[in-house]
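Undergrad: can't give you the sequence, but here's the structure:
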């Protein structure tokens, strides 16, 4: 593999398909920058919650849009953990944005065009020098349509819900499998049906269904694809 050549690797797919996990592994192996765009939308969703823009019965999108200039997103590398943590307005919110409470509102917030425009601009700026692995919902279709390698992650809804449930329980959250399954399927519906940048498989994207793959099997498969893309 020619280390002097840098590419952009775009990883899209449904929630809880392990996009972030494999993207982190891949970036580390290649010596690339990793960007979790899902975390960016989660940060905006948390901001909306904290500022009274959204709850279970109401979403004041106009108020949220008017406050967007007050939203500062950043990632700070934590050497002890080995990955970059999410910061909202200079405050570490890595744990808070991963809760089911925030997950309930991510797709709703992400459906707002003004929010997507703001975040896509930031994401495209990050990729100007290439050497980047980015995961999300519209990376290969909107953010980097010319990415040298595009992947689309998929798995059955029940498999994804079980993975997410196990993850939340391990973190000490009190949730039920049914709650998590409903969240996964409702996010699928919102992500694929929104008018602005819906979740679809990008042209030339390689689909990876990991319902029956171990993390190692998945990584080995994707790393081989990355090596081929770099050497092309």
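TA: Structure received. Quick caveat: nothing in here was measured; it's all calculated off a predicted structure. Residues are numbered from 1 along each chain as shown.

Undergrad: Going by C-alpha atoms from here, please, whenever you check contacts or count neighbours.
TA: Noted.

Undergrad: In what element of secondary structure is the most centrally placed residue in the chain found?
TA: Centrality entry for the chain: nearest residue to the mean C-alpha point is residue 38, 2.9 Å, by CA atoms, centre = their mean. Following DSSP states H and E, one finds residue 38 within helix 37-50.

Undergrad: try this one next to it:
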């Protein structure tokens, strides 16, 4: 019986990890979870109900209510929701609740691809393949700007860059599960890579891991 394949992908905002995770999940026919959406779901619930983002009691209750089967990527993609998610993600009890939900997803008998900030270090430390996807802050800001403009929106590059730098500092500096590459993660800098090039590089890493596992 084939052992399920688990792929853990971490990285900062707009590094390309989400796109890469979806491509890998599709190629290897694996369920995919963008764990960032779980934090966004909590933030969205707080905003929708008019609750302060620092209201830990309501945030923890919202985390308990998060249903991984009904995450609406479109509704949760708003910039203000992403910013709010980065703020509520520092609450330790909230993280523990969501991490357990994420681990349950990763135990899928069919395998799984998860992307986020602490997948290889906390959620799936025993994942078969760990990738840490990054890019320069300037490149990530440019990507975010293009994405906003492609959807008919308008934004200022300098403001986006400042926001990305600020989020990086908050995600990397939090005491609980900070953003950092796992010790055994493969680093993939996509600053000068196309989506296709990044996918092929990641695929080569996964295929190599599968080949070694088959020989074991």
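TA: Right, received. Where do you want to start? The shown structure was predicted, so the numbers you read here are calculated from the model rather than taken from an experiment.

Undergrad: Can you show me the strands along the first structure?
TA: For the first structure, applying DSSP state E gives strands covering 8-13, 33-36, 73-78, 83-88, 91-92, 132-136, 149-154, 206-209.

Undergrad: Please tabulate these in JSON lines, including the columns distance to residue 106 of the first structure.
TA: Output for these, formatted as JSON lines (distance: least, CA to CA, whole Å):
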{"stretch": "strand 8-13", "distance to residue 106 of the first structure": "15"}
{"stretch": "strand 33-36", "distance to residue 106 of the first structure": "14"}
{"stretch": "strand 73-78", "distance to residue 106 of the first structure": "15"}
{"stretch": "strand 83-88", "distance to residue 106 of the first structure": "15"}
{"stretch": "strand 91-92", "distance to residue 106 of the first structure": "18"}
{"stretch": "strand 132-136", "distance to residue 106 of the first structure": "12"}
{"stretch": "strand 149-154", "distance to residue 106 of the first structure": "19"}
{"stretch": "strand 206-209", "distance to residue 106 of the first structure": "23"}
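
Undergrad: between those strands, which one is nearest to residue 189 of the first structure?
TA: Evaluated over the strands of the first structure, closeness to residue 189 of the first structure peaks at strand 8-13, with 12.9 Å, by CA to CA.

Undergrad: The closest one to strand 132-136, inter-axis angle?
TA: Inter-element angle recorded for strand 8-13 of the first structure and strand 132-136: 20 degrees (by axes from the mean of the first three to the mean of the last three CA atoms, to 10 degrees).

Undergrad: Just tell me the aligned range of strand 8-13 of the first structure in the second structure.
TA: Counting by TM-score structural alignment, strand 8-13 of the first structure falls onto residues 6-11 of the second structure.

Undergrad: One more: stretch 170-185 of the first structure?
TA: Using TM-score structural alignment, stretch 170-185 of the first structure pairs with 150-165 in the second structure.

Undergrad: chain center to the matching stretch, what's the gap?
TA: 19 Å (CA atoms, centre = their mean, to the nearest Å).

Undergrad: And it, what's buried?
TA: Using 16 or more other CA atoms under 10 Å as the test for burial, stretch 150-165 of the second structure gives 157, 160-161, 164-165.

Undergrad: Same question for stretch 122-133 of the second structure.
TA: Within stretch 122-133 of the second structure, the residues scored as buried using 16+ other CA under 10 Å are 123-125, 127-133.

Undergrad: From the chain's centroid, how far away is that stretch?
TA: Mean-position distance between stretch 122-133 of the second structure and its chain equals 12 Å (CA atoms, centre = their mean).

Undergrad: residue in the first structure matching residue 204 of the second structure?
TA: Mapped onto the first structure by TM-score structural alignment, residue 204 of the second structure lines up with residue 224.

Undergrad: residues near its match, how many?
TA: A count of nearby residues for residue 224 of the first structure, using other CA atoms under 10 Å, gives 10.

Undergrad: For it, which residues are in contact?
TA: If you count contacts by CA atoms under 8 Å, 6 or more residues apart in numbering, residue 224 of the first structure has none.

Undergrad: Residue 155 of the second structure touches residue 144, doesn't it?
TA: No. The pair residue 155 of the second structure / residue 144 is not scored as a contact, 9.3 Å apart, by CA atoms under 8 Å.

Undergrad: how about the strands of the first structure, which one is nearest residue 118 of the first structure?
TA: Here strand 73-78 is closest among these (CA to CA), at 10.9 Å.

Undergrad: Now that closest one: buried residues?
TA: Result for strand 73-78 of the first structure [16+ other CA under 10 Å]: buried residues 73-75.

Undergrad: and whichever residue in the second structure pairs up with the residue nearest to the centre of the first structure, what does it touch?
TA: The alignment partner of residue 38 of the first structure in the second structure, by TM-score structural alignment, is residue 36. Going by CA under 8 Å, 6+ apart, residue 36 of the second structure touches 115-117.

Undergrad: quick one: residue 36 of the second structure from residue 138 of the second structure, how far?
TA: Distance, residue 36 of the second structure to residue 138 of the second structure, using CA to CA, to the nearest Å: 21 Å.

Undergrad: Could you list the buried residues of the longest helix seen in the second structure?
TA: Criterion DSSP state H: the longest helix present in the second structure is helix 195-215. Buried residues in helix 195-215 of the second structure, counting neighbours by 16+ other CA under 10 Å, are found at 198-199, 202-203, 206.

Undergrad: thinking again about what came up before, if we only consider the buried residues of strand 73-78 of the first structure, which is nearest to residue 30 of the first structure?
TA: Nearest to residue 30 of the first structure, judged by CA to CA, of the buried residues of strand 73-78 of the first structure is residue 75 at 19.3 Å.
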